[in-house]
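Student: no letters, just coordinates:
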């Protein structure tokens, strides 16, 4: 497979996310491995969106400690490996099954500071029907970095990743 990452050319966020969605579909087409596709999507987001200091995945894990989120592919500094259900922004998104847009992580009760430079965060649940597979997590050093355009765009990218799991390899 040949794929060329295109530099974002969009004049606004909604158009930028349309471009990223088109690239994501082309990048993930025909591959159904969740780790490979998560790694490529994290890299695409990292290079395609401005003002990020972390972009990656946490996957649901059922273990001796109960249900938790475990670190998956990402771009950025090393991160927390395990996040308890309902803890921090990621655990809250998993528990509530809804996207969390946090303008100021320092004001979020129970925020888990993996990188002290992070000031804003958005976390999108990865849902296959009613089943939670994990979350897509993005951090930014800029307070208020994420808004409703980001929510809509990242939810679309998350849906493309989930749909790729059913692709014929």
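Tutor: In hand now; what should we look at? The shown structure was predicted, so the numbers you read here are calculated from the model rather than taken from an experiment. Numbers count the residues shown, from 1 in each chain.
Student: C-alpha only now, for contacts and for neighbours.
Tutor: Fine.
Student: helix or strand: which one has the residue nearest the centre of the chain?
Tutor: Against the mean C-alpha coordinate of the chain, by C-alpha atoms, centre = their mean, the closest residue is residue 136 at 2.2 Å. Using DSSP states H and E, residue 136 sits in strand 131-140.
Student: which residue sits closest to residue 145, ignoring its sequence neighbours?
Tutor: Computed as C-alpha to C-alpha, 6 or more residues apart in numbering, the closest residue to residue 145 that is not its neighbour in sequence is residue 120, at 6.2 Å.
Student: same check on residue 101?
Tutor: residue 122 (4.6 Å).
Student: next one: residue 84
Tutor: residue 68 (4.8 Å).
Student: and the gap between that neighbour and residue 49?
Tutor: 28 Å (C-alpha to C-alpha, to the nearest Å).
Student: swap in residue 59?
Tutor: Distance from residue 59 to residue 49, by C-alpha to C-alpha: 22 Å.
Student: please compare the first structure with the one that follows:
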């Protein structure tokens, strides 16, 4: 049994260090990417406060063979299943291969509103061999919830997961 209990008084840097350590421990010897994404989504939910959605979109293809993001394991309300590259915060992160830190999702051009309660979002691409394999997506009902420290912590997490999902 795993019992990862972060201290709510931790600063962000230490919180993300412990999150990365826990994710590394849970995924190190597991070869199933879906299982690893599921466990890490649950860890994020436990470690990162003020979220209403935490999870993954993985790179896939539509019926015509065009690349797009497909919903992966998550914690939160039901979500959009497919996101075209370049659309919304997740699609932009995937098409640019760059972290997106959005203080107000309603001001983001082309924002896809899967949950009307979301106000801010951070999306980090998980890169494998120079290609986006998935994105880590966190939504919050709080405006401007995420900052550069959140992005940096999630980018470290993405590096750990790159070959494990």
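Tutor: All right, it came through fine. The structure displayed is predicted, hence computed values, not measured ones.
Student: ok, back up a step: against which helices or strands is the helix or strand that contains the residue nearest to residue 101 of structure 1 packed?
Tutor: In this assignment (DSSP H and E), residue 122 of structure 1 forms part of strand 120-128. Under the contact criterion of 3 or more C-alpha pairs under 8 Å, 6 or more residues apart in numbering; DSSP states H and E, strand 120-128 of structure 1 touches helix 88-96, strand 100-102, strand 131-140, helix 148-164.
Student: superpose on structure 2 and give me the mean offset of that strand.
Tutor: Strand 120-128 of structure 1: mean distance to aligned residues in structure 2 after superposition is 0.5 Å, counting by mean C-alpha distance after the TM-score superposition for structure 1.
Student: show me which positions of that strand end up buried.
Tutor: By neighbour count on 16 or more other C-alpha atoms under 10 Å, the buried set for strand 120-128 of structure 1 is 120, 121, 122, 123, 124, 125, 126, 127.
Student: I'd like these as TSV, with distance to residue 161 of structure 1 appended.
Tutor: Converted to TSV, the buried residues of strand 120-128 of structure 1 look like this (distance: C-alpha to C-alpha, whole Å):
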residue	distance to residue 161 of structure 1
120	23
121	20
122	17
123	15
124	12
125	11
126	8
127	10
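Student: between those, which sits nearest residue 18 of structure 1?
Tutor: residue 124 (17.3 Å; C-alpha to C-alpha).
Student: name the residue most distant from the centre of structure 2?
Tutor: residue 64 (26.1 Å).
Student: let me know the secondary structure of it.
Tutor: Here residue 64 of structure 2 is recorded as coil under DSSP: H, G, I helix; E, B strand; the rest coil.
Student: repeat that for residue 58 of structure 1.
Tutor: Once three-state DSSP is applied, residue 58 of structure 1 turns out strand.
Student: how about residue 111 of structure 2, what's its partner in structure 1?
Tutor: In structure 1, residue 111 of structure 2 lines up with residue 111, judged by TM-score structural alignment.
Student: doesn't residue 88 make contact with that match?
Tutor: Yes: judged on C-alpha atoms under 8 Å, residue 111 of structure 1 makes contact with residue 88 at a distance of 4.3 Å.
Student: spit out the contact partners of the residue nearest to residue 101 of structure 1.
Tutor: 89, 99, 100, 101, 102, 137, 138, 139, 146, 151 (C-alpha atoms under 8 Å, 6 or more residues apart in numbering).
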